[in-house]
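Enquirer: Can you look at this prediction? I've put the sequence above it.
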Amino acid sequence: MEESPFKGKTGPKRVINAFFYSVDGLKAALQHEDAFRQEMLLALVLIPLALYLEPSAIGRVLMIAAVLLVLIVELLNSAVEAAVDRISFEHHHLIKRAKDMGSAAVLVSLLNVVVTWGLILLG
């Protein structure tokens, strides 16, 4: 199997390139993914709110981490969807399963926000 020509690169140039690839990924998600934009807006509201509401440092960390996890899972879900769509637009039960599972992962991460915030603020 052929490997990517980018595999095995090391050193500072690789780290710098990886940073810019990540920035490109965030830009692509903001430009092309409605769900990511909505979740980013949610994060822009909830993260400052967590800093304001919760007096405990650990509570703040947990509340913010739960919100950031949603963004991470959405990025991974969008990556899976883009890769699958690159392969085929054909209706196939495995493609549906992959997309549904990615969507379920986002739902679970959103439920995690609700549970985490609820336990910290009400507990």
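Expert: Cool, got the structure.

Enquirer: contacts and neighbour counts: CA atoms only from here.
Expert: Will do.

Enquirer: now the helices: where do they sit in the protein?
Expert: Using DSSP state H, the helices of the chain run over 12-32, 34-53, 57-87, 93-122.

Enquirer: Can you tell me which of those helices is packed in deepest?
Expert: helix 57-87 (a mean of 18; mean count of other CA atoms under 10 Å).

Enquirer: which helices and strands does it pack with?
Expert: Packing partners of helix 57-87 (3 or more CA pairs under 8 Å, 6 or more residues apart in numbering; DSSP states H and E): helix 34-53, helix 93-122.

Enquirer: how close does the closest residue to residue 109 other than its chain neighbours get to residue 42?
Expert: In space, and not counting its chain neighbours, residue 109 is closest to residue 70: 5.3 Å by CA to CA, 6 or more residues apart in numbering. Counting by CA to CA, to the nearest Å, the separation of residue 70 from residue 42 is 10 Å.

Enquirer: As CSV, the helices of the chain with distance to residue 6 would be great.
Expert: Below are the helices of the chain laid out as CSV (distance: least, CA to CA, whole Å):
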stretch, distance to residue 6
helix 12-32, 9
helix 34-53, 28
helix 57-87, 18
helix 93-122, 27
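
Enquirer: dropping in the other structure now:
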Amino acid sequence: MESPFKGKTGLRRVWNAFHYSLDGLRAAYRHEDAFRQEIWLALVLIPLALWLGEGALARALMIGSVLLVLIVELINSAIEATVDRISLENHRLAKRAKDIGSAAVLIALINVGVVWGLVLLG
């Protein structure tokens, strides 16, 4: 059974999806402190990667690691919002879901350190 909320198809769907994505980025920036901090960090690190990275592959790895943090943070924020929408009560499964999302962000941040360290020092 298909969702009754499915919308248009073709180019109209792509256009709508693009605008929904922009809405999501705006909402994350407005409501998620961690995402806002990571955006500002990305605005510093991405130009730095373009300057410090020697060659296209090094730059791509450095920038990709930073973008991965933003992607994981968006997914983590979506998980947290969904859990909170379902219930605000303290529940071990809700805590587990939020903690696992947070752990994913931590691993993405560690990945930035590892990638940048290997590119710049290795």
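Expert: Great, that's in hand. This structure is a prediction, so every number in the text was calculated from the model and none was measured.

Enquirer: Now do the residue nearest to residue 109 of the first structure against residue 63 of the first structure, distance only.
Expert: 11 Å.

Enquirer: Could you do residue 19 of the first structure as well?
Expert: Residue 19 of the first structure is 26 Å from residue 63 of the first structure, by CA to CA.

Enquirer: Kindly report the same for residue 93 of the first structure.
Expert: For residue 93 of the first structure, the distance to residue 63 of the first structure - CA to CA - is 36 Å.

Enquirer: Give me the mean distance between stretch 98-110 of the second structure and the first structure.
Expert: Superposing on the first structure and averaging over aligned pairs (mean CA distance after the TM-score superposition for the first structure), stretch 98-110 of the second structure comes out at 0.1 Å.

Enquirer: do the same with stretch 18-27 of the second structure
Expert: Mean for stretch 18-27 of the second structure is 0.1 Å (mean CA distance after the TM-score superposition for the first structure).

Enquirer: for stretch 63-73 of the second structure, same thing?
Expert: Mean for stretch 63-73 of the second structure is 0.1 Å (mean CA distance after the TM-score superposition for the first structure).

Enquirer: And the residue most central in space within the first structure, how far from residue 80 of the first structure?
Expert: Among the residues of the first structure, the one closest to the centroid is residue 72, at 2.0 Å (CA atoms, centre = their mean). Distance of residue 72 of the first structure to residue 80 of the first structure, computed by CA to CA: 13 Å.

Enquirer: Over to residue 4 of the first structure?
Expert: From residue 4 of the first structure to residue 80 of the first structure the distance is 19 Å (CA to CA).

Enquirer: go on, residue 91 of the first structure?
Expert: From residue 91 of the first structure to residue 80 of the first structure the distance is 16 Å (CA to CA).

Enquirer: distance of the residue nearest to residue 109 of the first structure from residue 46 of the first structure?
Expert: 12 Å.

Enquirer: Hmm, residue 78 of the first structure is touching residue 34, no?
Expert: No: Residue 78 of the first structure lies out of contact with residue 34 (CA atoms under 8 Å); the separation is 10.3 Å.

Enquirer: about what we covered before: can you lay out the helices and strands packed on helix 57-87 of the first structure as a markdown table showing distance to residue 23 of the first structure?
Expert: Below are these laid out as a markdown table (distance: least, CA to CA, whole Å):
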| stretch | distance to residue 23 of the first structure |
| --- | --- |
| helix 34-53 | 14 |
| helix 93-122 | 21 |
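
Enquirer: among the ones you listed, which is nearest residue 59 of the first structure?
Expert: helix 93-122 (6.4 Å; CA to CA).

Enquirer: Sounds good, over and out.
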